[in-house]
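**Student:** Okay, structure incoming, though there's no sequence with it:
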């Protein structure tokens, strides 16, 4: 019985049409990389400290520069604690506007400090971030006790990848490669835009999970690594002869790496995470033209 591979051997295993189609599919691999590793820029963690309006006002009255204000008003840790955590996540529980506070080493002039019972508290007024841009960390304050939420925002994407990979093979076999590819691209683009407009952290996590759930479909619908890794044949590998399937698989991964380099370049010029999310998501709508 003649197989499709036998036909390809006769008409050409990697002709002009296959090369054109493969070239178009590589762009899908390029735009998938920001979904996978974009958290590096979307979740950038700048230097930060507790926000204390009263201490800031005292600093202005005393004419302190930023370094002096930090030295005078941010907690000074002892040897038993993590100095980074103390300087970023705790502050002195005192009224910096009281008359007993001086401009010269104000901490040591406080009675409570001299009695060694100076209390500390969490950053009740939020944080000040040393950056001109914004990330999901600075917008939703994912630091200190809430720093685990940054990892969760990426973990849900990976969970989506895992769950999406379970059913994408069946859908591609049941409804066809092309419909599966186009629908997954559309849904990926929609949820990517919703991520950029997420009003709260909860909605952000929800949209990222749903984007991860379907985006793996658009990526895996581009090619097949081998039958031991994916149990379903996919578009690019199917239309290429056996002698070239390993090559197109490797180049498809190279396209993913190109996407990483492009992401770094885009993030260099766009330091607002919402605009960055839009910039890396909107190209997915362009790929709907692959319908033709």
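**Tutor:** Received it, and whenever you're ready, just let me know what you need. What you see is a predicted model; the values in this text were computed from it and never measured.
**Student:** switch to C-alpha atoms for all contacts and neighbour counts from now on
**Tutor:** Will do.
**Student:** Spatially, what comes nearest to the residue nearest in space to the middle of the chain if we skip its sequence neighbours?
**Tutor:** With distances taken as Cα atoms, centre = their mean, the residue of the chain nearest its centroid is residue 39 (1.6 Å). Of all residues not flanking residue 39 in the chain, residue 154 sits nearest, at 6.8 Å (Cα to Cα, 6 or more residues apart in numbering).
**Student:** dropping in the other structure now:
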């Protein structure tokens, strides 16, 4: 009795050089797919965030003159930004609050001694960030969170962007089957491959959050379409 593998061997032959080259090239083409799927790790990393405070340059100059410490930025930040306890692994650490700063101005800092400053802070309390946010750029120079200020009451937009991206995967999985059957595997592969390149470039220059998530949706559609087409071609 002839087995199915023997029938295929008689019809298409052994795995030859042509098949190996095609398989290798198709395998390489799926690498960007994995990079795009893993991109949220670098697009939305957790970074230390704190409120911008008014007269920041004047505060730095004043604190540098009147204090011997060399780290003026850290000194001013500790003065203007309250701390909160956060759990990090098995220990609790003091982190900068993201959504509040002390209600204190440069005028008061420049004319009153340090002891009175802290007494004034305890009396006036905290206010919400009214001048935007600063981001720790020691590890990540630029993130989506920092570019579009997705913090505090906009923090949920980080997860929403990832959800819309996965929705694009779902829609792309449904649509790509029809596209591949309608236009052919190779044409579908080239079409989705071009879509990944185009939407990937547009994503990098997104001017606002809405454009970013819309482009990510279509990027996800093309990404899963390219993966499915390359998988079918590899068979």
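**Tutor:** Good, I have the coordinates. What you see is a predicted model; the values in this text were computed from it and never measured.
**Student:** what helix or strand is the counterpart of the residue nearest to residue 39 of the first structure in the second structure on?
**Tutor:** In the second structure, the residue matched to residue 154 of the first structure (TM-score structural alignment) is residue 162. Residue 162 of the second structure belongs to helix 156-183 when assigned by DSSP states H and E.
**Student:** buried ones in stretch 21-37 of the second structure?
**Tutor:** Across stretch 21-37 of the second structure, burial judged by 16 or more other Cα atoms under 10 Å covers 23, 26, 30, 33, 37.
**Student:** So which of the residues you listed belong to helices?
**Tutor:** Within these, residues falling in helices by DSSP state H are 23, 26, 33, 37.
**Student:** thinking again about what came up before, tell me the one among the buried residues of stretch 21-37 of the second structure nearest to residue 181 of the second structure.
**Tutor:** residue 26 (18.9 Å; Cα to Cα).
**Student:** thinking again about what came up before, the next helix or strand after the helix holding residue 162 of the second structure corresponds to what range in the first structure?
**Tutor:** Going down the chain from helix 156-183 of the second structure, the next helix or strand is helix 185-204, by DSSP H and E. Per TM-score structural alignment, the counterpart of helix 185-204 of the second structure in the first structure is residues 177-196.
**Student:** Next, the mean deviation of that stretch compared to the second structure.
**Tutor:** On superposition with the second structure, the mean distance recorded for stretch 177-196 of the first structure (mean Cα distance after the TM-score superposition for the first structure) is 0.8 Å.
**Student:** what comes into contact with that stretch?
**Tutor:** Residues from elsewhere that reach stretch 177-196 of the first structure (Cα atoms under 8 Å, 6 or more residues apart in numbering): 168, 171-172, 203-204, 207-208, 210-212, 214-215, 217-218, 221-222, 234-235, 273-275, 277-278, 281-282, 284-285, 287-288, 290-291.
**Student:** was I right about the residue nearest to the centre of the first structure contacting residue 155?
**Tutor:** No - Residue 39 of the first structure is not in contact with residue 155 according to Cα atoms under 8 Å; the separation is 10.4 Å.
**Student:** ok so, going back, now, among the ones in helices among the buried residues of stretch 21-37 of the second structure, which is nearest to residue 93 of the second structure?
**Tutor:** residue 37 (31.6 Å).
**Student:** for the match of helix 185-204 of the second structure, which positions count as buried?
**Tutor:** 177-178, 180-196.
**Student:** what do you get for stretch 156-176 of the second structure?
**Tutor:** Residues of stretch 156-176 of the second structure classed as buried by neighbour count (16+ other Cα under 10 Å): 157-158, 161-162, 164-169, 171-173, 176.
**Student:** Please apply the same query to stretch 206-223 of the second structure.
**Tutor:** Buried, per 16+ other Cα under 10 Å, within stretch 206-223 of the second structure: 206, 209, 212-223.
**Student:** Mind checking which of those residues are in helices?
**Tutor:** Mapping these onto helices (DSSP H) picks out 209, 212-223.
**Student:** Export these to CSV and append columns for distance to residue 117 of the second structure.
**Tutor:** Listed next are those as CSV, based on distance: Cα to Cα, whole Å:
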residue, distance to residue 117 of the second structure
209, 39
212, 43
213, 44
214, 48
215, 48
216, 47
217, 50
218, 53
219, 52
220, 52
221, 56
222, 57
223, 56
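**Student:** Closest one to residue 120 of the second structure out of those residues, please.
**Tutor:** Nearest to residue 120 of the second structure among those, counting by Cα to Cα, is residue 209 at 38.7 Å.
**Student:** Please give me every residue in contact with that closest one.
**Tutor:** Applying Cα under 8 Å, 6+ apart, the residues contacting residue 209 of the second structure are residue 148.
**Student:** Residue 121 of the first structure should be in a strand, yeah?
**Tutor:** Yes - assessed with DSSP: H, G, I helix; E, B strand; the rest coil, residue 121 of the first structure lies in a strand.
**Student:** Tell me if I'm right that it and residue 93 touch.
**Tutor:** Yes - the pair formed by residue 121 of the first structure and residue 93 meets the contact definition of Cα under 8 Å, at 5.6 Å.
**Student:** where's residue 223 of the second structure relative to residue 192 of the second structure, distance?
**Tutor:** Remark: distance between residue 223 of the second structure and residue 192 of the second structure (Cα to Cα, to the nearest Å) = 7 Å.
**Student:** Residue 169 of the second structure now?
**Tutor:** Taking Cα to Cα, one finds residue 169 of the second structure at 13 Å from residue 192 of the second structure.
**Student:** Mutual contacts of those two, please.
**Tutor:** In contact with both residue 169 of the second structure and residue 192: residue 223, using Cα under 8 Å, 6+ apart.
**Student:** What helix or strand is residue 10 of the second structure located in?
**Tutor:** Here residue 10 of the second structure is assigned to helix 4-12, by DSSP H and E.
**Student:** now do residue 233 of the second structure
**Tutor:** Assigning secondary structure by DSSP H and E places residue 233 of the second structure in helix 209-234.
**Student:** starting at the chain centroid, how far to that helix?
**Tutor:** 17 Å (Cα atoms, centre = their mean, to the nearest Å).
**Student:** quick one: that helix to helix 156-183, angle?
**Tutor:** For helix 209-234 of the second structure against helix 156-183, the angle by axes from the mean of the first three to the mean of the last three Cα atoms, to 10 degrees is 40 degrees.
**Student:** How many neighbouring residues does the equivalent of residue 145 of the first structure over in the second structure have?
**Tutor:** Using TM-score structural alignment, the partner of residue 145 of the first structure in the second structure is residue 153. Neighbourhood size, residue 153 of the second structure [other Cα atoms under 10 Å]: 9.
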